[in-house]
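[1] Test case, fold it:
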Amino acid sequence: MDTLSVGFMTFAFFLGAGNMIFPPMAGFLAGDNYLPAMIGFLCTAVGLPLLGLIAVAKAGGSIPVITQKLPSWVGLAIACAIFIIIGPAFAAPRAGLVAYEMGAVPFLDGANATTQALYSVIFFGLAMVLALFPGKLVDSVGKILTPALIVLFAILAIAAFLFPQDPIVAAQGAYGTEPFTKGFLEGYGTMDALASLVFGMLIVDLLRKKGVTESGQQARYLSIAAIIAAAGLCFVYVPLFYLGATSSELGMGADTGGVILTTFVQQVFGSFGVVMLGAVVTLACITTVIGLLSACSEYFGELVPQVGYRGFVVINAVFCAVVANVGLSQLIAISIPVLMMVYPIAMALIAFCFARSYMKNERVGLILMVAVSTLFGLIDGVSAAGVNTSQLNFLPLYDVGMAWLLPTIIATFIALFIKADNS
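    Sure thing, here's the model as predicted:
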């Protein structure tokens, strides 16, 4: 099997909405602190998805396989939460919104709720049809679409460094005082660490269908694919961060990074560039949505066989089209508290995959790690939602929304020394 093609396909699945809208806006706000902010962003937006894919490779399966030692209802709740978040609730609708704002709005005389609703129906309707009848779509993603995306982003990267539009100015808000931490937290927004647990499952299933059935071979393919995808994401993020940092005037008034990116392309390449950017962004986003629809529908189809895979493809696509009409900036704002709650749990699962071979009691160790990460993730999420939790400000890293980190690390360390259950 073509390893490079699998790697390109993995990269294409990740290259969706958040990958293009978060870095320009983060770079714009970070200003002269864009380097530490970018490094923090890369830790969560590239490092964590890489670890997630490798974790799936080590576990030899999917989220249900990783959580099988938890009480069944807990594993089911975690899996459902992750699939819903990266599927119909947030990630997939956001991809459709980015495709609309960057692929349609620049060419409309008057973008409004009606055009957005119509576009959502067409976009998710097409994604639904392709997810229902995929044919050789996955192969074409790896061998045709991704190389085209790489060429486009190479042109964009060169333009970002050769034609900076504005001087780099002072950082704004939290980027002025804690740029690394703020960038680290912004990386959550891509949702790629959550998606890695789902896409890993999708790729393992694809490998099985291609005749790669031995777990060691699957792990090897998936690990190489993870490295290729991580390199590709860095290739996208670094120039987009710099583009945002050098758009101090160009980005004034923009509420998302997609607006900054579109304006830059308009300035440098003219209307032809906007057409090309819109086409490629639309293709990238629909590829991601197809992957998410397929993975989510496959999981829920096995969970509720009466509805089945195809039934859930239709249900998820319709739900996505409805949620997509919330609006991009509003959807991002709503998703932040939810991500702050769920990300720590995903991090605990990934950490468990790497630590489990050293544990004497995997079941109790995993329960401890998930319980601790859930508790402190809930604290961070409630705080991000605007609830006053100042009485907990004594917790390490509470003030930067990472109260979960140290307790989860300690729980993982303790889990290594819990004695085996010999009963």
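[2] Every contact and neighbour count from this point should use C-alpha atoms.
    Noted.
[3] Burial check on Leu108, number of neighbours?
    For Leu108, the neighbour count with other C-alpha atoms under 10 Å is 10.
[4] Gly142 is in contact with Phe8, correct?
    Yes: the criterion here is C-alpha atoms under 8 Å, and Phe8 meets it with Gly142 at 4.8 Å.
[5] Between these two, which is the more surrounded one?
    Neighbour totals were compared for Phe8 and Gly142, and Phe8 leads with 25 against 21 (other C-alpha under 10 Å).
[6] list the contacts for that one?
    Val141, Gly142, Lys143, Thr146, Pro147, Ala225, Ile228, Ala229 (C-alpha atoms under 8 Å, 6 or more residues apart in numbering).
[7] one more time with 7 Å, if that's ok
    With contact taken as C-alpha atoms under 7 Å, 6 or more residues apart in numbering, Phe8 is in contact with Gly142, Thr146, Ala229.
[8] now Pro24
    Leu240, Phe241, Leu243, Gly244, Gly257, Ile260, Leu261.
[9] Would you check how far apart it and Gly16 are?
    14 Å (C-alpha to C-alpha, to the nearest Å).
[10] what's the spacing between whichever helix in the chain runs longest and its chain's center?
    Longest helix of the chain, by residue count under DSSP state H: helix 257-303. Remark: helix 257-303 is offset 13 Å from the chain centroid, using C-alpha atoms, centre = their mean, to the nearest Å.
[11] How many residues are close by Gly135?
    Burial of Gly135 is recorded as 10 neighbouring residues (other C-alpha under 10 Å).
[12] does it count as helix, strand or coil?
    Three-state call for Gly135 (DSSP: H, G, I helix; E, B strand; the rest coil): coil.
[13] so who does it touch?
    Contacts of Gly135 (C-alpha under 7 Å, 6+ apart): none.
[14] now it: how far from Ala371?
    Gly135 sits 42 Å away from Ala371, going by C-alpha to C-alpha.
[15] Kindly report the same for Gly308.
    In terms of C-alpha to C-alpha, Gly308 sits 32 Å off from Ala371.
[16] With Phe107 instead?
    To Ala371, Phe107 is 49 Å away according to C-alpha to C-alpha.
[17] Make a markdown table out of the contacts of Phe8 and add distance to Phe394.
    Below are these laid out as a markdown table (distance: C-alpha to C-alpha, whole Å):
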| residue | distance to Phe394 |
| --- | --- |
| Gly142 | 48 |
| Thr146 | 47 |
| Ala229 | 39 |
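[18] Following up with a second sequence; could you model it the same way so I can compare the two?
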Amino acid sequence: MNKNKEVWITGFALFSLFFGAGNLLLPPLLGYNSGDQWFWVVLGFVITAVFIPVLGILAHAKLQGTMFDFGKKVSPAFSFVYCILVYMISIAIPSPRTASASHEIAIYPFFETTPLLTSSIYFALVLIFVLNRSRIINLIGKYLTPLIAIIIFLVIGIGLFSSGGGMNASIFKTPIVDGVLEGYQTFDAIGAVVVGGVIIISLGLKGINSSAEKKNIIRKSGFIAGTGLAVIYTGLIAVGAFYGSEIFVDGSLSNDMQRATLLRGISTATLGNIGTAFLSVLVALACFTTAVGIVTGTADYFKGLFNNSQKAYTITAIIGCLAGILVGQMDFHTIIVIALPVLMLIYPITIVLIFLNVLPEKWASQLVFRGVVLVTIVFSIPDFLGFVGLKENISGITEMIPLSSHHMGWVIPAVLSLVLLNLKTFTTKQPQMS
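    Below you'll find the predicted structure:
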């Protein structure tokens, strides 16, 4: 086996499993709205949409288990509930969102079909891929990813060199923070803990069982995927900013319509009349590979819960695809609105678990895991309540929490608890008697 070839195929597959609807639609409008401050938005966006997801893949390389291993140091019960919530969220929100985005941008403009027909055909194809999961890495890494990358780089490359360069003034007061929050909506940190497990199992199915070999492949492929994501996000945000004075986006439209309008305008401006067709293929492929990764990861987890039962894998895959069809009837914007409150609660927990699992064991004891996760949950609740319409009721509390106005009130308490609990651990250790 050519190890370098396997690393690149796995890296390309990881990239495609990450790169879905939000990853394509969110950056251009973010750049358009950030205008001359686009670079600062890139920095924020890359933190939550690239850096943390890559750390999640590195954590998988270290653990080489399932998502359950991410939280088991807190407690097995907590990890079980966390896994169930993440997989339910993944099946209920980002997976159907890929079908919704494909319908609105790639299918409806040409065929004017109903969302039900689109999502039914879409998830039937997803199911075929998931049930043939032993070939997923090769199919996605060898064929789908290169096609996605070629189209994106054409749009970005031509766009950067052909635009007039006139940028709007930024509408953001704190561009980095807005970039961080927009990066939340890509679901990439959650995606890392889901698809990382898919990669581990897929490598095993290909006969790669050595722990050291798996670790090496996963780490290198994670960096390849992360580099690709960072380059493409930067390019899409920059193109959105550079075309700010050339493409009109009606601010009265919903965010999803603004994103679609801008992306169509950029594609047409860079690739001409064929740009819309290229865009449709790009959206469909990017969304499809992500849906495959989500459903496969969920099916893998429930297969493990039921003693490695293939029947459990198949049933979970079917249920996941049926859920995708049902929720896929909603428009892209509605799904994002539903997702935000959930993200404000589950995303900080996921980020903290990723960081704790990457840390050396001596800095991530069971006490540290439990304390930091508990503090993160407590300080994420105000953000969750704020997004479900209770902002007025908790305004007094949020004013006292640093960064809470930026929906990141959990960050400083989590860092402080990490430091203080480690100090407690080190100072209470008694020297061993010789």
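[19] still on that earlier bit, show me which of the contacts of Phe8 of structure 1 is closest to Leu194 of structure 1.
    Taking C-alpha to C-alpha as the measure, Leu194 of structure 1 lies nearest Ala229 of the contacts of Phe8 of structure 1, at 14.9 Å.
[20] What strand or helix carries Ala226 of structure 1?
    Ala226 of structure 1 belongs to helix 215-245 when assigned by DSSP states H and E.
[21] And that helix, how far out from the chain middle?
    Relative to its chain's centre, helix 215-245 of structure 1 lies at 12 Å (C-alpha atoms, centre = their mean).
[22] What of stretch 6-16 of structure 1?
    12 Å.
[23] Where in structure 2 does that stretch fall?
    Aligned by TM-score structural alignment, stretch 6-16 of structure 1 corresponds to residues 10-20 of structure 2.
[24] Tell me how many other residues surround Thr186 of structure 2.
    Using other C-alpha under 10 Å: Thr186 of structure 2 sits among 25 other residues.
[25] Ok, the one 10 residues further on next?
    Each residue near Gly196 of structure 2 was counted by other C-alpha under 10 Å, and the total is 30.
[26] My read is that it contacts Leu55, right?
    No: taking contacts as C-alpha atoms under 7 Å, Gly196 of structure 2 lies outside contact range of Leu55: 10.7 Å.
[27] residues in contact with the residue nearest the centre of structure 2?
    Geometric centre of structure 2, nearest residue: Asp188, 1.6 Å, by C-alpha atoms, centre = their mean. Residues near Asp188 of structure 2 by C-alpha under 7 Å, 6+ apart: Phe18, Ala49, Pro53.
[28] Show me which of these is closest to Ala230 of structure 2.
    Of the contacts of Asp188 of structure 2, the one sitting nearest to Ala230 of structure 2 (C-alpha to C-alpha) turns out to be Ala49, at 8.3 Å.
[29] Please work out how many residues are found near the closest one.
    Neighbour count for Ala49 of structure 2, taken as other C-alpha under 10 Å: 29.
[30] same thing with Ala91 of structure 1?
    Neighbours of Ala91 of structure 1 (other C-alpha under 10 Å): 30.
[31] now do Leu116 of structure 2
    18.
[32] repeat for Pro305 of structure 1
    Pro305 of structure 1: 13 surrounding residues under other C-alpha under 10 Å.
[33] mind checking the SS state of it?
    coil.
[34] tell me the contacts of the equivalent of Arg135 of structure 2 over in structure 1?
    Alignment note (TM-score structural alignment): Arg135 of structure 2 maps to Lys136 of structure 1. Contacts for Lys136 of structure 1 (C-alpha under 7 Å, 6+ apart) come out as none.
[35] ok so, going back, compare Phe107 and Ala371 of structure 1 and say which is more crowded by neighbours.
    Comparing Phe107 of structure 1 with Ala371 by other C-alpha under 10 Å, the one with more neighbours is Ala371, at 17 against 14.
[36] tell me the SS of the more buried one?
    What three-state DSSP gives for Ala371 of structure 1 is helix.
[37] What's the match for it in structure 2?
    Using TM-score structural alignment, the equivalent of Ala371 of structure 1 in structure 2 is Leu374.
[38] Ok, Pro49 of structure 1 next?
    Aligned partner of Pro49 of structure 1 by TM-score structural alignment: Pro53.
[39] What is the burial count for that match?
    For Pro53 of structure 2, using other C-alpha under 10 Å, the count is 27.
[40] And it, how far from Gly191 of structure 2?
    Relative to Gly191 of structure 2, Pro53 of structure 2 is positioned 7 Å away (C-alpha to C-alpha).
[41] related to what we said a few turns ago, quick one: what's aligned to the residue nearest to the centre of structure 2 in structure 1?
    Using TM-score structural alignment, Asp188 of structure 2 pairs with Asp192 in structure 1.
[42] Isn't Tyr175 of structure 1 up against Ala30?
    Yes: with contacts counted by C-alpha under 7 Å, Tyr175 of structure 1 reaches Ala30, the gap being 5.1 Å.
[43] Compare these two and say which is more crowded by neighbours.
    Between Tyr175 of structure 1 and Ala30, Ala30 has the larger neighbour count (other C-alpha under 10 Å), namely 32 against 23.
[44] Which helix or which strand is home to that one?
    Per DSSP H and E: Ala30 of structure 1 is located in helix 17-30.
[45] repeat for Pro109 of structure 2
    Here Pro109 of structure 2 sits within helix 108-111, counting by DSSP H and E.
[46] Tell me which helix or strand comes right after that helix.
    Next helix or strand after helix 108-111 of structure 2 toward the C-terminus (DSSP H and E): helix 115-131.
[47] how much does the next helix or strand after that next one stray from structure 1?
    Scanning forward in sequence from helix 115-131 of structure 2 by DSSP H and E, the next helix or strand is helix 136-139. Superposed on structure 1, helix 136-139 of structure 2 shows a mean distance of 2.1 Å to its aligned residues (mean C-alpha distance after the TM-score superposition for structure 1).
[48] leaving aside the residues next to it on the chain, what's closest to the residue in structure 2 that Gln218 of structure 1 lines up against?
    Here Gln218 of structure 1 is matched to Lys214 in structure 2, going by TM-score structural alignment. Spatial nearest neighbour of Lys214 of structure 2, chain neighbours left out: Ile208 (6.8 Å); criterion: C-alpha to C-alpha, 6 or more residues apart in numbering.
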